[in-house]
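Visitor: would you be able to build a 3D model of this:
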Amino acid sequence: MKIGILTYYGVHNHGAVLQANALKTVLEQKGHECGFLEFERSYSNISQQQANKYKIGLGSIGFYAKYMMEKGIGNILYNVSKKRTLGKFRNANIPMMGKYEEFTGDLAVIGSDEVFSLEIGVNPFLYGNELKTKHIISYAGCFGPTTYEEVVKQGQQKMISDGLHRMDAVSVRDQNSMDTVKKTAGIDATLVCDPVILYGYEKEMRSFTPPMKDYILIYSYDKNLNDEAEYNHIKKYAEKHNLKIVSVGYYHKWCKSIDASPFELLGWIKNANLVVTDTFHGSVMSIICNTPAVVKLRGNQNKLRFLLSEYGLLDRTILDFSEMESVADKSVDFANVNAAIQERRAASMKFLDDALAGCR
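Guide: Okay, the predicted model is just below:
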């Protein structure tokens, strides 16, 4: 079949492009022709300040001037390099298949990532509306911080319900999203794993060996982990255990920041002594790489706590970095983690195979 994927393929982070590439790769391995559908995202639910970050033009000058003052030239230069790195990866691995409103292929697959979230914009086509293709499914769609109550508050219940009812099969990657689909549309969505776990990246994580050993890897958005009260606990732990600290994928001026391709990032995580993260995909990558992690819970608990609970890793979470050492020193039973991966992967692959068969 000719399959168009609708997801946030242009986001400036490694997790987003890895999940997109993983889903495309799995579908290609099943013999399908795959590409990504272009769209202009809505900024209706985003503040003007945030929108200026994404909409390059006169309105963004002030944003980036303020950004440079706050973040410093080091952060700017790092992100220019990172943009080139991710652009090169997309050119090689994220093929485009035209605009979503013009796509007339066999199937549109919506997901993964926060395609259902209202907080990052109201985009009806990401729920299955406005598409010309005969068949539509979602794979591991996520509402992120959006709950059913927020759907009702914003008056989007009918729009979302209408779109979901157009789908041949609906799957999500967390409990909140499953509950929100049920309450909004009366549909029993299937719970599946993120595409990064589905594909696994076994070969890619071993294709790159970092030029150093004995290090803690930081994977955290550059807006976070800048408070001395947080990172001093990491530095103290590293010094105690004679470990270096590197941030890969994001710039943090308090440690060595490394620009790496998405596949190289997997190698960095695979060979790390410890991962410190506060992100969903940082946790996902540590899981598939079997690297112990300390996970700081912030405003993304809807999806992050559920992810860790699926793989028996809730004891790796912290609410405050003063707890870091007690969590970092615990061992991880990766035999149990890998058994959970295999179970979730098999169930998710069955959903995908059944959904694809129903669209032929």
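
Visitor: please count neighbours and contacts with C-alpha atoms only from this point.
Guide: Fine.

Visitor: show me what contacts residue 68?
Guide: Residue 68 is in contact with 75, 76, counting by Cα atoms under 8 Å, 6 or more residues apart in numbering.

Visitor: quick check: the gap between it and residue 301.
Guide: Separation of residue 68 from residue 301 (Cα to Cα, to the nearest Å) stands at 30 Å.

Visitor: just the helices in the stretch 101-250 of the chain please.
Guide: Counting by DSSP state H, counting those that start in this stretch, the stretch 101-250 of the chain has helices at residues 148-153, 157-165, 175-185, 195-199, 202-205, 228-240.

Visitor: which strands and helices lie in contact with the fifth one?
Guide: Helix 202-205 is packed against helix 262-270, with contacts defined by 3 or more Cα pairs under 8 Å, 6 or more residues apart in numbering; DSSP states H and E.

Visitor: picking that back up, relative to residue 87, which of the helices of the stretch 101-250 of the chain is closest?
Guide: Ranking the helices of the stretch 101-250 of the chain by their distance to residue 87 (criterion: Cα to Cα) puts helix 202-205 first, at 18.4 Å.

Visitor: ok, and for that closest one, which residues are buried?
Guide: Across helix 202-205, burial judged by 16 or more other Cα atoms under 10 Å covers residue 205.

Visitor: contacts for it, please.
Guide: 263, 264, 266, 267, 270, 289.

Visitor: can you get me a residue count around the third one?
Guide: Here the neighbour count serves as a burial measure; for residue 266 (other Cα atoms under 10 Å) it reads 28.

Visitor: hmm, residue 183 is touching residue 150, no?
Guide: No - assessed by Cα atoms under 8 Å, residue 183 is found out of contact with residue 150, at 11.7 Å.

Visitor: pick the most deeply packed of the helices of the stretch 101-250 of the chain.
Guide: Comparing the helices of the stretch 101-250 of the chain on average neighbours per residue, with mean count of other Cα atoms under 10 Å, the densest one is helix 195-199 at a mean of 23.

Visitor: how far off centre is that helix?
Guide: 11 Å (Cα atoms, centre = their mean, to the nearest Å).

Visitor: also stretch 170-188?
Guide: 19 Å.

Visitor: measure that stretch end to end?
Guide: End-to-end for stretch 170-188, by Cα to Cα: 8 Å.

Visitor: ok, residue 34 - contacts?
Guide: 2, 3, 4, 5, 24, 27, 28, 95, 97.

Visitor: name the single longest helix found in the chain.
Guide: helix 334-357 (DSSP state H).

Visitor: tell me which residues of it are tucked away?
Guide: So, applying 16+ other Cα under 10 Å, buried residues of helix 334-357: 334, 337, 341, 344, 345, 347, 348, 349, 351, 352, 355, 356.

Visitor: take those and write them to CSV, including distance to residue 117.
Guide: Formatted as CSV, those follow (distance: Cα to Cα, whole Å):
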residue, distance to residue 117
334, 32
337, 28
341, 26
344, 23
345, 24
347, 24
348, 22
349, 24
351, 22
352, 22
355, 23
356, 25
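
Visitor: tell me the one of these nearest residue 312?
Guide: For those, the nearest to residue 312 is residue 337 (6.8 Å; Cα to Cα).

Visitor: following up with a second sequence; could you model it the same way so I can compare the two?
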Amino acid sequence: MLNIKILTFVKVNNFGAHLQLYALSKILKTMGHTVHVFNFKLKTKKISLPGRLAQIVSTFHFYCFRKKFLPYFTKECNTPKELANATKNSDFCIVGSDQVWNAELTKNDEHIFFFNFLPDKVKRIAYAASFGSPEWKGTDLQTTKALLTKFTAISVREKSGAKICKEKFELEANVVLDPTLLIESYDELKIKKHKTNELIYFKFLSNAKIEKDVKRIAEQLKLRPVALNANRLKKGFIYRPFPSVRGWLSSIKNAELVITDSFHCMAFAILFHRPFIVLPGHGKRYTRIINLLTELGIENRFLINPDDLFTSKLWHSSINYKNVDANLVVLRKKSIHFLEQSLKKQ
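Guide: Here you go, the predicted structure:
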């Protein structure tokens, strides 16, 4: 049994961040290891008072999920020295998953997520780390390379990430599944299945044209359009703000159709065998979506041009989940094997 600590994005109001941490820690505990999480929070932009008030409910929901389903956190760490002190008695430290190597998100804390605070004796692994972009956005190539050479094993979530490691840092990296896809069942979370007759629309970036097409699709399919976790009322949609983590999962699991630009919303649509369509989101961050869909043989579920949403008739086509599951089993075994073998290295 090993003592393992995970460094990832924590205490953020984000469904994917919480669920990927839940999944990775569960897999590690299933292997018989003890797991804790570094209590390090990224510095974020200040939010206006109305914004903070609007987030109170969400913050409470995520807090409840962490308390019930996530491993114990270390003491709060705000500096590299405090993080180093928190590594006491650790056999391995794992960074990932999520966009932990996206310098546009980590900014001045960029190298913390390459373990610049770890004593040399502590072994380190990257699991499904993501650069968030096909290009490296970092600030100091030599420092980053020096830190990466200390890793026992490196894996990334996208092929573009493996290419960055090879071309920028002259290091090999395995491509593995996002942790959420390592788990076959989320029964522990008690997400009930029931009939809703809903089209779930979960999108980070608002777009009036897309919203109009979503409503047209819902009308054609005789479904109720639901704006999931929307930060404002959308005309013609059922408004479902501030869902809990389990409420968010339940909406996806019971949807007749899911339309999203979110990687993790797509991932759970796949796990729950729901019909879905994925649209582009932030800039070029959709490479992770295309990579996974291609591996699963359903790359046609991604629409590079959102204007084609209605005319593509993709919402009228089904997904052969028998083939998807067969591909997923192979990828899952490969990813878990990477973790198991990496944790055996001395």
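
Visitor: returning to what we had before: which of the contacts of residue 34 of structure 1 are still contacts in structure 2?
Guide: Contacts conserved in structure 2 for the contacts of residue 34 of structure 1, counting by both residues aligned by TM-score structural alignment, their matches' Cα atoms under 8 Å: 2, 3, 4, 5, 24, 27, 28, 95.

Visitor: confirm the second one sits in a strand?
Guide: In other words, residue 3 of structure 1. Yes - counting by DSSP: H, G, I helix; E, B strand; the rest coil, residue 3 of structure 1 is located in a strand.

Visitor: tell me the spacing between it and residue 137 of structure 1.
Guide: Counting by Cα to Cα, the gap from residue 3 of structure 1 to residue 137 of structure 1 is 11 Å.

Visitor: any shared contact partners between the two?
Guide: 107, 108, 109.

Visitor: now intersect those with the strands, please.
Guide: 107, 108, 109 (DSSP state E).

Visitor: map the first one across to structure 2 for me.
Guide: Going back to what we said before, that points to residue 107 of structure 1. Aligned by TM-score structural alignment, residue 107 of structure 1 pairs with residue 92 of structure 2.

Visitor: ok, now which ones touch that match?
Guide: 2, 3, 4, 5, 122, 123, 124, 125, 343.

Visitor: mapped onto structure 1, which of those residues hold?
Guide: With both residues aligned by TM-score structural alignment, their matches' Cα under 8 Å as the criterion, the contacts of residue 92 of structure 2 preserved in structure 1: 2, 3, 4, 5, 122, 123, 124, 125.

Visitor: using PyMOL, define a selection of the buried residues within the residues you listed.
Guide: Entered in PyMOL, the line below selects the buried ones among these, by 16+ other Cα under 10 Å:
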select buried, resi 2+3+4+5+122+123+124+125
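
Visitor: follow-up on the earlier one: of the helices of the stretch 101-250 of structure 1, which is nearest residue 79 of structure 1?
Guide: The nearest among these, by Cα to Cα, is helix 228-240 at 21.0 Å.

Visitor: which part of structure 2 lines up with that closest one?
Guide: Under TM-score structural alignment, the match for helix 228-240 of structure 1 is residues 208-220.

Visitor: so how far is that stretch from its chain's centroid?
Guide: That offset, for stretch 208-220 of structure 2, works out to 27 Å (Cα atoms, centre = their mean).

Visitor: go on, stretch 111-128 of structure 2?
Guide: For stretch 111-128 of structure 2, the distance to the chain centre is 20 Å (Cα atoms, centre = their mean).

Visitor: counting neighbours, which bits of it end up buried?
Guide: Result for stretch 111-128 of structure 2 [16+ other Cα under 10 Å]: buried residues 111-118, 122-128.

Visitor: how about stretch 323-336 of structure 1?
Guide: For stretch 323-336 of structure 1, by 16+ other Cα under 10 Å, it's 324, 327, 328, 332, 334.

Visitor: off-centre distance for it?
Guide: Using Cα atoms, centre = their mean, the offset of stretch 323-336 of structure 1 from its chain centre is 23 Å.

Visitor: need the contact partners of that stretch.
Guide: Against stretch 323-336 of structure 1 from outside (Cα under 8 Å, 6+ apart): 233-234, 237, 274, 290, 292-294, 311-312, 315-318.

Visitor: restricted to helices, list the residues you listed.
Guide: Reading helices off the contacts of stretch 323-336 of structure 1 with DSSP H, I get 233, 234, 237.

Visitor: wait, doesn't the first one sit right on residue 321?
Guide: Yes - at 6.2 Å, residue 233 of structure 1 counts as touching residue 321 under the criterion of Cα under 8 Å.

Visitor: any common contacting residues for the two?
Guide: Between them, residue 233 of structure 1 and residue 321 share no contacting residue, judged by Cα under 8 Å, 6+ apart.

Visitor: doesn't residue 195 make contact with residue 348 of structure 1?
Guide: No - distance between residue 348 of structure 1 and residue 195: 9.3 Å, which falls outside the contact criterion (Cα under 8 Å).

Visitor: looking at structure 2, name the residue matched to residue 338 of structure 1.
Guide: By TM-score structural alignment, residue 338 of structure 1 lines up with residue 325.

Visitor: can you give me the strands for structure 1?
Guide: Counting by DSSP E, the strands of structure 1 are 2-6, 33-38, 96-99, 107-110, 135-138, 171-172, 190-191, 215-219, 244-248, 256-258, 274-277, 293-296, 317-318.

Visitor: now these in TSV, with distance to residue 206 of structure 1?
Guide: Output for the strands of structure 1, formatted as TSV (distance: least, Cα to Cα, whole Å):
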stretch	distance to residue 206 of structure 1
strand 2-6	27
strand 33-38	25
strand 96-99	28
strand 107-110	29
strand 135-138	30
strand 171-172	29
strand 190-191	29
strand 215-219	17
strand 244-248	17
strand 256-258	18
strand 274-277	17
strand 293-296	19
strand 317-318	27
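
Visitor: which among the ones you listed is found nearest to residue 58 of structure 1?
Guide: Of the strands of structure 1, nearest to residue 58 of structure 1 by Cα to Cα is strand 33-38, at 23.8 Å.

Visitor: any idea how far that closest one is from the chain center?
Guide: 18 Å.

Visitor: just the buried residues of that strand, please?
Guide: Under 16+ other Cα under 10 Å, the buried positions of strand 33-38 of structure 1 are 34, 35, 36, 37, 38.

Visitor: can I assume the fourth one is in contact with residue 4?
Guide: This points to residue 37 of structure 1. Yes - assessed by Cα under 8 Å, residue 37 of structure 1 is found in contact with residue 4 at 5.7 Å.
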